[in-house]
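Peer 1: build me a model from this:
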Amino acid sequence: MMKRWTEKKIDNHEVVKQLAESLNVSEEISHLLINRNIKTFDEARQFFRPQLEDLHDPFLMKDMDVAVKRVISAIENNEKIMVYGDYDVDGTTSVSLMSSYLKTLTDKVISYIPDRYAEGYGVSYKGIDTAAEQNIDLIIALDCGIKAIDKVAYAKEKNIDFVICDHHRPGENLPEAVAVLDPKRDDCHYPYDELCGCGVGFKLAQAIQEKLGLSERKVYHYLDLVAIAIGSDIVPMTGENRILAYYGLKLVNARKRTGVTALLEQTKRKSFTITDLVFSVGPRINAAGRMRHGLEAVNLLCENNIEKATSFAEEINQDNSFRQETDKQITNEALQQIIDLQEEDRFTNVVYHENWHKGVIGIVASRLTETYYKPTLVFTKSGDKLAASARSVTGFDVYNALEECSDLIEQFGGHKYAAGLTLEESNYEAFKNKFESIVKNSIDPDLLVPEIQYEFEIELKNITDKMNRILKQFAPFGPQNMKPTFYASHLKLDPYAKAVGKDSKHLKCKLIQDNIAISAIGFGLGDILEKISKDDHLEAVFTIEENEWNNQVNLQLNIKDIRVMTQS
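Peer 2: Below is the predicted model:
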């Protein structure tokens, strides 16, 4: 697929020079910092040396004082508390964090994750009925609840209070809960509004701990769960998220939590970056909710006995293997459906089959977006309704597009790039056509071509071990702080370049510029060898990484795209 390359240009180069001088770093490093909106010495210090002391006061969040008062009252009065969360990684880590924390203060705590198939996303009537049957006095809802107006009212009729900890966009009205913690509330002036659901739950635990006059450092023990949630929920790796992820990763790699340790052992990796959590750990946690029940993941993450934790982790690993087989099969069927319907020229992909596994339609939507790169929805039957997962392309707000189709949707929620919805089967065709029309009339056609953003052009001779050591300090990486991508031109491939891997999909080579050669790998770029000759001058965009082989570590370029230079 053709990609467009875009340089992150800086208009005022004097700013780059000034920051470089104040930090005593090269202008290249200064350029990278400014591309991340870091423009002063103090901002750079906070970026390179994240400190827990720089976390914001949790009581700056709207309703935090009310939430803390209600939770402490429940603890002091021996009330029963249900910790309720969604079945994805953010939800299950949130429930694990809050349940584990509250159990250090009271033994009247139960965890609840809705069944993906029987109850669907978010707060459910069944969950509230279960709470009533067990004489629950307070429900703490995490990573969900911001739109549960009717359900919170229903709970109120049963004398059950709600404290909501969410990070999704609120609707026009808020539920009438005791407290609604959501930094995206219009009337909330918390300094950072990009927390994930587990992050909001952490702030509540932090505030309770402070109010009780207990050691704040005790709640830092839960940051491994927060780091897993931050990575898996693809929230910006900036500000408070970056501090939480930085220290959470330290706990992950120190294997401080028994359940997490058992899960990590299934991946066969020794150390973990945020990227590893996203692609190795997150899918395994998700697999429990997709293939069986999200409570299985909570049981694992909260387990302190290593033998039980190992058994749970092995079961979840099996779930993940089954999930992989299922999503591969459904992806192939969905791709064939698009071809059969001759819909390649549409601005959207909307596909449906009543027997597709509801637990993997989000993954399938992501796969289709990777293949066709357009806003995508994958529908399946869910009871007497249709349920869908939506995925978007960079720069297009699929949530807003769904909002314009709200007359045909029963309920929906989510983010700019990922959402879920349900609708009546009779509305499917009308919705499909309206969604296509809205996207067609509002999307910039350039957004339908995958974009690779790079920092600036670099010469291979400047890619050194010293530079790499500094680049590693930019981690943890994530949205708004992606791993630096560079551009280089007038390159040659070495004569031993070859296609490797299954079906020869990947390119293994050395890139050469002015007699400087650096090893490189290009995943999915194996077919480039059929399109170039040995005399072609090439240009490429790539990241810089370390490759360990036979106990030796060498620099390697990870090629994102490569092409023959046009003659000017």
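Peer 1: only C-alpha atoms for contact and neighbour calcs from this point on.
Peer 2: Noted.
Peer 1: now the helices for the stretch 151-300 of the chain?
Peer 2: 197-211, 223-232, 239-254, 258-265, 274-276, 282-291, 295-302 (DSSP state H, counting those that start in this stretch).
Peer 1: how about those in JSON lines, adding mean neighbour count and distance to L408?
Peer 2: Listed next are the helices of the stretch 151-300 of the chain as JSON lines, based on neighbours: other Cα atoms under 10 Å; distance: least, Cα to Cα, whole Å:
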{"stretch": "helix 197-211", "mean neighbour count": "24", "distance to L408": "28"}
{"stretch": "helix 223-232", "mean neighbour count": "28", "distance to L408": "30"}
{"stretch": "helix 239-254", "mean neighbour count": "22", "distance to L408": "36"}
{"stretch": "helix 258-265", "mean neighbour count": "22", "distance to L408": "41"}
{"stretch": "helix 274-276", "mean neighbour count": "19", "distance to L408": "37"}
{"stretch": "helix 282-291", "mean neighbour count": "26", "distance to L408": "26"}
{"stretch": "helix 295-302", "mean neighbour count": "24", "distance to L408": "32"}
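Peer 1: please generate a structure for the following sequence too, so the two can be compared:
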Amino acid sequence: MRWTLKPKPNSEKVAALATQLKVDELIATLLVQRGIETFDQARQFFRPSLADLHNPYLMKDMDKAVSRIETAIANEENILVFGDYDVDGTTAVSLVSSYLKSYYPNVATYIPDRYDEGYGISYKGIDFADDNGFSLIIALDCGIKSIDHIAYANEKNIDFIICDHHRPGDILPDAVAVLDPKRQDCPYPYDELCGCGIGFKLIQALGENRNQSIDDLRIYLDLVATAIAADIVPMTGENRILAKFGLEVINTNPRPGIKALIQNVKKKVLTITDVVFIIAPRINAAGRIKHGNEAVALLTEYDLDQAEKFASEIEQYNSDRKDLDKQITIEALDQIEINEETDKFTTVVYNPNWHKGVIGIVASRLTETYYRPTIVFTKSGDKLAASARSVKDFDIYNALEASAEHLEQFGGHMYAAGMTLKEENYQNFKDAFEKVVSETIHPDLLIPEISIDAEINLIDINERLVRLLNQFEPFGPQNMTPSFMTKKLKDTGYAKQLGKDEEHLKLFVKQPNSEGFSVIGFGLGNKLELVKNQNPFDAVYCIDENEFNGNVTVQLRLKDLR
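Peer 2: Reported below is the predicted structural model:
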């Protein structure tokens, strides 16, 4: 691990903010590091309000999108809500379709089959719309590069409204409206919304025509918060507002589908981390193992008994998914070792029999192991399909763009992408991708980095600090859980390994003149020797609250020690 202590921000800014907010300089430092330098910015950060959301009509083409939907309703046209099979896509489809159905009946949903149709807008989906009398398709979380598909739909007199958040190409599709804040000509003030977030802006604009306030739309925010958490978009600006109020809905009045997914969770209050690790994988499992339609059915079901049946089936898919990704990860690691490819700048593996639904998870696992930009291929019809994952601060999308001559199609983000290619181009692509990455990646990026917000002593940790840190939630990219470094800690003699494979580390640490703190280090059981016999050590950790039998205590969640 590479330990990087963030540079101390401007001391005058920190001191001024600490005075204005009546907080100590540690909290002010954490705020300034996050770009929060004024009293008003701090107020918006600590007290997010739905009133701070931007006007949806600032988004390019929003007026066209709303006008076309209102025309469809006036003319009693059939509307098809189309979306990707992942969490962002299925939540977006659930959100827009259930909103429209609340006052207009001629609405249906369509999720492409991961195996038969692949990612994004499909010809099969357009043919389905044509065969069943749909004259308007609202595409969510996909479509920004579907030039040929939209042209095909236009030939059939089917209009498209595209709501996407991926990077556009040089040419935009010829749709009635293209809602994407990443369009260069879009003046919308915030361009980090996820697909479901764009869907929410659409219903926000539609709601204005029905004299609905933002509070009337609050019930849809459980879906938006789930998508924000799953899609790993920055936890800043509008995303942070939507996530915060969405979490409130999840914890107080979730829709039956989400209620059914979380009813066995023992925690009183779910955080964004719980959404990432409990809700999102289960919704994703439907599209990975069976079909994304099953996730939409769950998320749009209003009868709790029926929702519980759907949730039970999805729980089984998730269990199957875990078994598959474990097995494929073992096979992929073996392939890398056998081919002696551990010294390369990239990790690219292929097996025609790997399950397409879990190759993205496997790519993440391999990235954790070798810490290289990683692509996992499998056979999909007559082509190869792949999922890509990157390491911190390396743009894998740009690397794919530079190797695009060997690809049939690709799309995605800086840290995650998908692609297809012809089997005969696999080796050429693999070589080209390795060459591009080796020439463009900084060697430091191949060593996992722990970014440390501040160095503190144990005596600095008190109830007020913990209470204020809790108000930094919800956490996510660009607003990560603060990490602290403390030097010259000693275990008091309680150090031990936990877990069936002794993979975790449990300590009780002290410094002179401080209280002791319980420490848990997940996956750090192999560091036990470093802390035995009261050997002094330095540690990087987050400050957590541990709830056990109704008692809440402060504990340190260890990230690394040396």
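Peer 1: hmm, E296 of the first structure is touching A313, no?
Peer 2: No - counting by Cα atoms under 8 Å, E296 of the first structure does not reach A313; the two are 9.3 Å apart.
Peer 1: need the counterpart of F433 of the second structure in the first structure.
Peer 2: Matched by TM-score structural alignment, F433 of the second structure corresponds to F435 in the first structure.
Peer 1: what does Y104 of the second structure give?
Peer 2: By TM-score structural alignment, Y104 of the second structure lines up with T106.
Peer 1: repeat for N55 of the second structure
Peer 2: By TM-score structural alignment, N55 of the second structure lines up with D57.
Peer 1: ok, D343 of the second structure next?
Peer 2: D343 of the second structure maps onto D345 in the first structure, by TM-score structural alignment.
Peer 1: which ones are touching the counterpart of K203 of the first structure in the second structure?
Peer 2: In the second structure, K203 of the first structure lines up with K201, judged by TM-score structural alignment. The neighbours of K201 of the second structure, taking Cα atoms under 8 Å, 6 or more residues apart in numbering as the test, are P56.
Peer 1: thinking again about what came up before, now for the helices of the stretch 151-300 of the first structure, which one comes closest to K498 of the first structure?
Peer 2: helix 274-276 (26.9 Å; Cα to Cα).
Peer 1: what's the average distance of that closest one to the second structure?
Peer 2: Helix 274-276 of the first structure, aligned to the second structure and superposed, deviates on average by 0.5 Å (mean Cα distance after the TM-score superposition for the first structure).
Peer 1: residue range for that helix in the second structure?
Peer 2: Going by TM-score structural alignment: helix 274-276 of the first structure matches residues 272-274.
Peer 1: counterpart of I36 of the second structure over in the first structure?
Peer 2: That one, I36 of the second structure, aligns with I38 by TM-score structural alignment.
Peer 1: so its match sits against F48, correct?
Peer 2: No - here I38 of the first structure does not reach F48: they are 10.7 Å apart, not a contact under Cα under 8 Å.
Peer 1: of the two, give the one with the bigger neighbour count.
Peer 2: I38 (18 against 12; other Cα atoms under 10 Å).
Peer 1: what segments of the stretch 251-400 of the first structure are strands?
Peer 2: Under the criterion DSSP state E, counting those that start in this stretch, strands of the stretch 251-400 of the first structure are mapped to 349-352, 376-382, 385-391.
Peer 1: now the stretch 451-562 of the second structure
Peer 2: 454-455, 484-491, 496-498, 504-510, 517-521, 537-548, 551-561.
Peer 1: angle of the fourth one against strand 517-521?
Peer 2: Same thing as strand 504-510 of the second structure. For strand 504-510 of the second structure against strand 517-521, the angle by axes from the mean of the first three to the mean of the last three Cα atoms, to 10 degrees is 160 degrees.
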